[in-house]
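1. sequence unavailable; structure follows:
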């Protein structure tokens, strides 16, 4: 049996969970999430806990068992605490500003780059740092990755957009032969 899949998911107070077939809806203080899971997985709510059961020991069902439980756990954590990713903009003349609901980034191009706000995602700008916040873990990571892809960190100088916990290993430049 899956070590992660067999663990129950605790439902905190103030969180409402509805299971209709293979569709799980979670409401909490920060928002609401709804997700459809694989039809073979059986999701049961008992005594303030969510249990995920699988029909057989096939390889696919074993993989789906732990995945389904982890996704439900992330949904509950998201509507209660929320998720965030922090990005840093590094480089001379590289700036980030928030204008209304969109980000305006100066990244060394001939024009500023504008990033519109995605529904369910909030941007917080503090000097050269961008914090992407939201209740859906997958969406927060995807939006942060899209912002980072606008100007990935240069391997020689280190300038660009990087995650705050990302460690860059800079390459040594060319050396002339004598």
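-> In hand now; what should we look at? Only a predicted model underlies this, so the values are computations on that prediction, with no experimental measurement involved. Numbers count the residues shown, from 1 in each chain.

2. please make it C-alpha for all contacts and neighbour counts, starting now.
-> OK.

3. the helices in the chain, which residues?
-> 59-80, 137-148 (DSSP state H).

4. if we go by neighbour counts, what in stretch 41-50 is buried?
-> Across stretch 41-50, burial judged by 16 or more other CA atoms under 10 Å covers 41-45, 50.

5. and these, which of them are in strands?
-> 42-45, 50 (DSSP state E).

6. next, count neighbours for the nearest residue to residue 97 once chain neighbours are set aside.
-> Nearest non-adjacent residue to residue 97, counting by CA to CA, 6 or more residues apart in numbering: residue 104, 5.2 Å away. Residues near residue 104, counting by other CA atoms under 10 Å, number 17.

7. over to residue 17?
-> Neighbour count for residue 17, taken as other CA under 10 Å: 19.

8. in the protein, which spans are strands?
-> Going by DSSP E, the chain shows strands at 9-10, 16-20, 23-28, 31-36, 42-46, 49-53, 83-90, 95-99, 102-106, 113-115, 121-126, 129-134, 160-163.

9. take the one below as the second:
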């Protein structure tokens, strides 16, 4: 039995949910999000909570049960608080600036890297070495952060590159004479 799937998703004040068939649409102060579940689970409203139950107890239905409940919980979190990923730029001359709505990165290349944020994601530069990615969709926020990080991944010898805030980089020892 799924321990995650058993728990109902409580709707905080100011958030409304609408269920049509297998589609859940959640509206909140930050926007509107929706999720369509597979036919292996039932999604129902129980007072001020959304309950997800499997239609059968086969392996696929049990897998979809916990995943569907987590996806609905992420919808509620996204429209109330939103999601946020923070990146750090480590290295001599590595810096970030905002150019309108685009992020401009100096990463040691012969040219600056300009990154346009997709719809629904806001980029901000706190210091010139810290970038914050925010939005209501956890998957899109994580994908944007990963795309920015891929321009210069942290290397293991000096630790230079773009890393997630708080990420541990396994350091290697250099050559010896």
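-> Nice, I can see it. Keep in mind that this is a model prediction, so the values were computed, not measured.

10. sorry, back to before: got the helices of the first structure as CSV, with distance to residue 4 of the first structure and mean neighbour count columns?
-> What follows is the helices of the first structure, written out as CSV (distance: least, CA to CA, whole Å; neighbours: other CA atoms under 10 Å):
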stretch, distance to residue 4 of the first structure, mean neighbour count
helix 59-80, 5, 19
helix 137-148, 18, 17
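
11. with respect to residue 24 of the first structure, which of those helices lies nearest?
-> Of all these, helix 59-80 sits nearest to residue 24 of the first structure, with 8.1 Å by CA to CA.

12. most centrally placed residue in the second structure?
-> residue 138 (2.8 Å; CA atoms, centre = their mean).

13. excluding covalently adjacent residues, which one is nearest to it?
-> Closest to residue 138 of the second structure by CA to CA, 6+ apart is residue 83, at 5.8 Å.

14. and for residue 124 of the first structure?
-> Nearest to residue 124 of the first structure is residue 131, by CA to CA, 6+ apart, at 5.0 Å.

15. so what corresponds to that neighbour in the second structure?
-> Matched across to the second structure, residue 131 of the first structure falls on residue 132, judged by TM-score structural alignment.

16. shouldn't that match be in contact with residue 126?
-> Yes - the criterion here is CA atoms under 8 Å, and residue 132 of the second structure meets it with residue 126 at 7.3 Å.

17. neighbour-wise, which of the two wins?
-> Between residue 132 of the second structure and residue 126, counted using other CA under 10 Å, residue 132 has the larger neighbour count: 18 against 12.

18. OK, contacts around that one?
-> 84-87, 123-126 (CA atoms under 8 Å, 6 or more residues apart in numbering).

19. that one and residue 152 of the second structure, how far apart?
-> 16 Å (CA to CA, to the nearest Å).

20. same thing with residue 176 of the second structure?
-> Taking CA to CA, one finds residue 176 of the second structure at 26 Å from residue 152 of the second structure.

21. which one of these two is surrounded by more residues?
-> Shown here are residue 176 of the second structure and residue 152; by other CA under 10 Å, residue 152 has more neighbours (18 against 4).

22. so which of the strands of the first structure is nearest residue 70 of the first structure?
-> strand 9-10 (8.8 Å).

23. ok, average deviation of that closest one from the second structure?
-> Its matched residues in the second structure lie on average 0.5 Å from strand 9-10 of the first structure after superposition (mean CA distance after the TM-score superposition for the first structure).

24. now for the closest residue to residue 161 of the second structure other than its chain neighbours: which residues touch it?
-> Leaving aside its chain neighbours, residue 161 of the second structure sits nearest to residue 154 (4.1 Å; criterion: CA to CA, 6+ apart). Neighbouring residues of residue 154 of the second structure by CA under 8 Å, 6+ apart: 160-163, 169.

25. before we move on, back to that, in a markdown table, list the helices of the first structure along with distance to residue 35 of the first structure.
-> Listed next are the helices of the first structure as a markdown table, based on distance: least, CA to CA, whole Å:
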| stretch | distance to residue 35 of the first structure |
| --- | --- |
| helix 59-80 | 9 |
| helix 137-148 | 12 |
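
26. and residue 92 of the first structure, which of those is closest to it?
-> Closest among these, using CA to CA: helix 137-148, at 17.1 Å.

27. what's the closest one packed up against?
-> helix 59-80, strand 83-90, strand 129-134, strand 160-163 (3 or more CA pairs under 8 Å, 6 or more residues apart in numbering; DSSP states H and E).

28. so which of these comes closest to residue 34 of the first structure?
-> Nearest of these (CA to CA): helix 59-80, 8.4 Å.
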